[in-house]
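Engineer: Sharing a model prediction with you, sequence too.
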Amino acid sequence: MFIIHPVVLVALLFLLSAPASLYAQGYSVAFKNFAEEVVFEQALNGFYQLQGATLKVQLAPRLIVKVARQTTNAELMTWAPDATQITDLFLMQQYRYVLLHFTENAQALQALDKLQQQPLITLVQPDLQQQRMKAASLLGDVTEQDLSLPFYLRLAQNKGLWPGRGGAGVTVAVIDDGFALQHPEFSQLHTRFYYDFSSKKIVNAGVSIDGVVGQHGTMIAGILFGAHNRKLPEGLVPNADFVGISQADTWTSHTLQSFYLAYLAKADVINCSWHTQWLLEPVQDVVDELSRYGRGGKGAAVIFAAGNEGQHIEARMHEASISSAIVVGANNTEGMPLKFSNFGGFVDFWAFGGPVISAAHNQDYSYFSGTSLAAAITTGYVALLLERDPSLSSAQLQSQLKQLTVE
């Protein structure tokens, strides 16, 4: 089954028309993030480095702009006359995020300086790409299947949540590096739609995309949607509706569009088993919006992995420091945090960190572990809770989630 909501289709038409990225060269770039001015200076090989830090990013001749929702494209063009195209990224309740495209890097950076002085523009940043940290540890192929239920499934079973109806009636979005949906574990997958940013294509269920391996996303999908076929992984929510968003890069524009596609698809739960190196204000902004207004106003559950660096999570460190999200650390079967898991007050929930068996690309199986796994498990738990009671508010949902602890 493969259904695309008409509103989602309209949004996808914008994505398909977006021009290819170009990298900025030869400039220092200054802009504000959470009201603090940051400066990136030119580094080697077309990268820019954050002043006073090791973070390196790529820039493109595009600007992320936040304005009041009623602001028209005609008004935007009067403020940035060199822009060649305007693309909507995320329509919020009070604001809209748009992407301004320019032919040359110099035009984009000149417009950045001017737009920062425009009082009717709430925020403007260059469209940038940084490294994404996938919060999983790959542990190799499976040589012999262990048929016993893994700990996280037994826990859900003991709490009366699993298998239930397998997440029927709940929509789960996964934003990751791709999904090998031709794997036999996904033969009965209920796919709402699957969009791939690298090819700018809507992908038909069961079709492989050239050049997109999707190992990480496939393992996440296995934990959530694996067929109940007496062979691990036995998915937590195989009957839930799947929204797949393949975003292997971290362009800010793509991240905002990914969340908007999940919002338009009316996702109840959004899995993000990753984090970048640096939290950008627009990303927190749209996660806050989803957490408040998604799921028909009850708030969508946006779930991030805490990360595997063994670090204390600080404010505005990366996506795992977004207060409105559900941030998940990894623990063992005794409920003790695993040493590699990031930790601190921003971590809302702890789930099993593996290792477990999941689906892998090339129709294979693999072990994996980490806070990626913990976030996927938590995504499944949340979907099962919403299957049982769709009326739960965000606060009620988190309260019930915290009852799913090791006894």
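Structural biologist: Everything's here; your move. Numbering: from 1, shown residues only.
Engineer: drop to CA atoms for contacts and neighbour counts, all remaining ones
Structural biologist: Fine.
Engineer: now whatever helix or strand Ser253 lives in, how far from the centre of its chain.
Structural biologist: Using DSSP states H and E, Ser253 maps to helix 252-264. With C-alpha atoms, centre = their mean, to the nearest Å as the basis, helix 252-264 stands 8 Å off its chain's centre.
Engineer: The structure to be compared is supplied as follows:
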Amino acid sequence: MCAQSLEFQNFSQDVEVDVSDDRLTSIEGGELYGQLSNRLIIKTHSMTDKYSLESLAEGICDCRVQVSALYASPRFNYFVVSVPLEAVSTVVIKELSEKSEVLLVQPDVLLIRNRSSQNELSGNIQREPSPLSSIMPFWNVQGIGQVGNTREVRIAIIDDGFDFTHGDLSHVDVAFAYDVERQSFDVMPILPVDGHGQRVAGVIFGAHNNQGPDGIFTDARLIAIRQTKQWTSHTLLALSVAARAGAEVINCSWHSESLMQPVADIVNDLAKWGRAGRGLPIVFAAGNKGKVISINEHEAAIRSAIVVGALDQSFQIASFSNRGPFVDVYFPGSKLLSTNVNNKYGKYSGTSFSAALATGYIALLIASNYEISLAEINNKLSLLAWKK
């Protein structure tokens, strides 16, 4: 694709980006660095199916297209439409947007993901008491009741991979596993750097075996979703798969460097209507830049999400933790012991691990009272909230 500008809307704001070698280099009102693909993200009315959208898109693009469903609800649908790269243009986006069936059109953009992990220590790690030994008395978490005979709870983790051969994770009951990139059921990490999901899983599910981390809810069932690239289409599909697989809480211990409206749409829809109308809690890490989160900055600015910041070892807001009115609650996030790849352990800091602890806590609330609503969960979290 030759150098040009590309225009579309995001949160009803006109966005103009420069495109060179299929890469986005800037965005009005801020900086955005990403990559462009031959795909369009299209939001339609709920009655529009993939076949009618395919016919509509082919008429405008004057070429064959491929349509795949990403998310469906009684309120709207999201599709990804593959077209020739030259059809990803302002003209095509505008013509599609003007159709009565269509509510929103955006290019499918690859953004940078912030995994919200800060520093780490690995190697021969001396085991210390679980962080729960200090968390539980401080917040009286034990008051939520005994979990032993309650209904099973499914926790979804969307992250970069999971190795269940690890001694502290081999017991995990995996209800469903899916890799949104390879479209397979294998969620093993591929690259040496793909260990973030492993660490998040250890905080939640780690076996109480006097070796590694004592997970906050080892008996929950896991929906493991592998996603390493922050394409809008991948995020929408990951959230959709998690919800359809029966997740009672979704952990996203990360955020990208910008917020795309389709992601906010689905988070808002699930938060209101998920879990059979009770509201599906979707947990995002606040991020580790030590600043106040601004409106629509990234996923941690979605009001309906549960956004978690980090406390240091003195139960003060960690210096690295993002903060401000978008942060709902703070959990410990400094030098927590967890699992790593290759059957190893490490100590990690970051809001990723605060979000993992919060996810486990929310799952315990649901296990204790399956009828609990998202509003009631938020109310209980507000009782734990540290200084904002």
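Structural biologist: Arrived safely, thanks for sending. Note that the coordinates shown come from a computational prediction; the quantities given were computed from them, not determined experimentally.
Engineer: Need the TM-score from the superposition.
Structural biologist: TM-score for the superposed chains, counting by TM-score structural alignment, normalised by the length of structure 2: 0.91, backed by 379 aligned residues with a C-alpha RMSD of 2.2 Å.
Engineer: Name the residues of stretch 16-27 of structure 2 that are buried.
Structural biologist: Buried residues in stretch 16-27 of structure 2, counted by 16 or more other C-alpha atoms under 10 Å: Glu16, Val17, Asp18, Val19, Asp22, Arg23, Leu24, Ser26.
Engineer: what's the counterpart of His255 of structure 2 in structure 1 in contact with, if anything?
Structural biologist: By TM-score structural alignment, His255 of structure 2 lines up with His275 in structure 1. Each residue near His275 of structure 1 by C-alpha atoms under 8 Å, 6 or more residues apart in numbering is listed here: Arg132, Met133, Lys134, Ala135, Phe304, Ala305, Ala306, Gly307, His318, Glu319, Ala320.
Engineer: most neighbours, which of these?
Structural biologist: The most crowded member of the contacts of His275 of structure 1, judged by other C-alpha atoms under 10 Å, is Ala306 (37 neighbours).
Engineer: Was I right to think that residue contacts Asn331?
Structural biologist: No: taking contacts as C-alpha atoms under 8 Å, Ala306 of structure 1 lies outside contact range of Asn331: 11.6 Å.
Engineer: Overlap in contacts, these two.
Structural biologist: With C-alpha under 8 Å, 6+ apart, Ala306 of structure 1 and Asn331 have common neighbours Ser341.
Engineer: Adding distance to Gly353 of structure 1, write the contacts of His275 of structure 1 out as JSON lines.
Structural biologist: Output for the contacts of His275 of structure 1, formatted as JSON lines (distance: C-alpha to C-alpha, whole Å):
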{"residue": "Arg132", "distance to Gly353 of structure 1": "20"}
{"residue": "Met133", "distance to Gly353 of structure 1": "16"}
{"residue": "Lys134", "distance to Gly353 of structure 1": "14"}
{"residue": "Ala135", "distance to Gly353 of structure 1": "10"}
{"residue": "Phe304", "distance to Gly353 of structure 1": "14"}
{"residue": "Ala305", "distance to Gly353 of structure 1": "11"}
{"residue": "Ala306", "distance to Gly353 of structure 1": "11"}
{"residue": "Gly307", "distance to Gly353 of structure 1": "11"}
{"residue": "His318", "distance to Gly353 of structure 1": "20"}
{"residue": "Glu319", "distance to Gly353 of structure 1": "19"}
{"residue": "Ala320", "distance to Gly353 of structure 1": "16"}
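Engineer: does Arg316 of structure 1 sit in a helix or strand, and which one?
Structural biologist: Counting by DSSP H and E, Arg316 of structure 1 is found in no helix or strand.
Engineer: contacting residues around the corresponding residue of structure 1 for Gln230 of structure 2?
Structural biologist: Matched to structure 1 by TM-score structural alignment, Gln230 of structure 2 sits across from Thr250. Contact analysis of Thr250 of structure 1 by C-alpha under 8 Å, 6+ apart lists Leu128, Gln129, Gln130, Gln131, Arg132, Thr276.
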